[in-house]
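>>> Below are the sequence and a predicted model; questions follow.
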Amino acid sequence: MTITADIRQQVHQRAGCACEFCGVTEESAASELTIDHYQPQAKGGNDNLENLVYSCPKCNNFKSDYWPVDDQPALWNPRVDPATLHFIEAEDGLLYPLTATGRLTVDG
């Protein structure tokens, strides 16, 4: 990963110091989070700001290096789509998928 300090700071600020997938904050995680490539480098992704997501370790590990092939659904991209397009949040905080992308993201 060749992400500059300036890019790292931009991703950090853009995310408001919280995981862009699940919303956990640095305060809750008790540390800075990680910068993840939405499209993994191993699958052709780059270090452009648009491809970088601020992510907690749990979401980063869950996503791993997944990248859809053929007609597989994509994981939700919090940089592109609002969560409400793919999920409904119940009163107890659980997410219920509305789309194939939401289902893949929630259920793995």
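Received it, and whenever you're ready, just let me know what you need.

>>> all contacts plus neighbour counts: C-alpha atoms, from now on.
Fine.

>>> what's the next secondary structure element after the helix or strand harbouring residue 61?
Here residue 61 sits within helix 57-63, counting by DSSP states H and E. The helix or strand immediately downstream of helix 57-63 is strand 87-89, counting by DSSP H and E.

>>> Use this one as the comparison:
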Amino acid sequence: MTTITGLFIPCDGELPIEEVTLEGGDYRLIKGLIGGLFQVVEVPNHPASFFVDEEGMLKTLPVNNRGTLLLWELCFDMHVNLLILLGNVLVLGKPDAVGNTTSAPQDLIDEVLSR
């Protein structure tokens, strides 16, 4: 399996955003980080994907302000600012040609961690 990297953005704003490494296709780890079943929010015209709790609204999870603001920042010209992310967020890359999850863009990881 291929090792991929991404950004883990905890919902709790007191906890740091972390760079994480996982085996590509290890959906159990993604479920563990997110806290349950997940869905993917694709970013138009950007190579990032946001993994969020699929049942965030049903579980009444709190808003992930940092994850939401990052999504809005990447989609500023697309008027996607109606979408609000709930719970923990994992940012990875878009799937490759055969559907395997890829790493988040390293420049995005570096930029977010430098804030």
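Right, received. Where do you want to start? The shown structure was predicted, so the numbers you read here are calculated from the model rather than taken from an experiment.

>>> Next, the TM-score between them, please.
In this superposition the chains share a TM-score of 0.28, using TM-score structural alignment, normalised by the length of the first structure; 59 aligned residues with a Cα RMSD of 5.0 Å.

>>> hang on, the earlier thing: and the helix holding residue 61 of the first structure, what other elements does it pack with?
Here helix 57-63 of the first structure touches strand 34-37, going by 3 or more Cα pairs under 8 Å, 6 or more residues apart in numbering; DSSP states H and E.

>>> In terms of secondary structure, what does the strand it packs on contact?
Strand 34-37 of the first structure packs on strand 52-55, helix 57-63, going by 3+ Cα pairs under 8 Å, 6+ apart.

>>> Now do the SS call for residue 51 of the second structure.
With DSSP: H, G, I helix; E, B strand; the rest coil as the basis, residue 51 of the second structure sits in strand.

>>> What's the local residue count around it?
Using other Cα atoms under 10 Å, residue 51 of the second structure has 23 neighbouring residues.

>>> any idea how far residue 108 of the second structure is from the nearest residue to it once chain neighbours are set aside?
Once flanking residues are discounted, residue 51 of the second structure sits nearest to residue 40: 4.6 Å by Cα to Cα, 6 or more residues apart in numbering. Computed as Cα to Cα, to the nearest Å, the residue 40 of the second structure to residue 108 of the second structure distance reads 18 Å.

>>> Same question for residue 71 of the second structure.
12 Å.

>>> More neighbours: which of those two?
Ranked by neighbour count (other Cα under 10 Å), residue 71 of the second structure and residue 108 place residue 71 first, with 23 against 16.

>>> so the more buried one is in which element?
Short version, using DSSP H and E: residue 71 of the second structure is in helix 65-74.

>>> before we move on, back to that, so of the helices and strands packed on strand 34-37 of the first structure, which one's packed in deepest?
strand 52-55 (a mean of 26; mean count of other Cα atoms under 10 Å).

>>> which other helices and strands contact that strand?
By 3+ Cα pairs under 8 Å, 6+ apart, strand 52-55 of the first structure packs against helix 5-14, strand 34-37.
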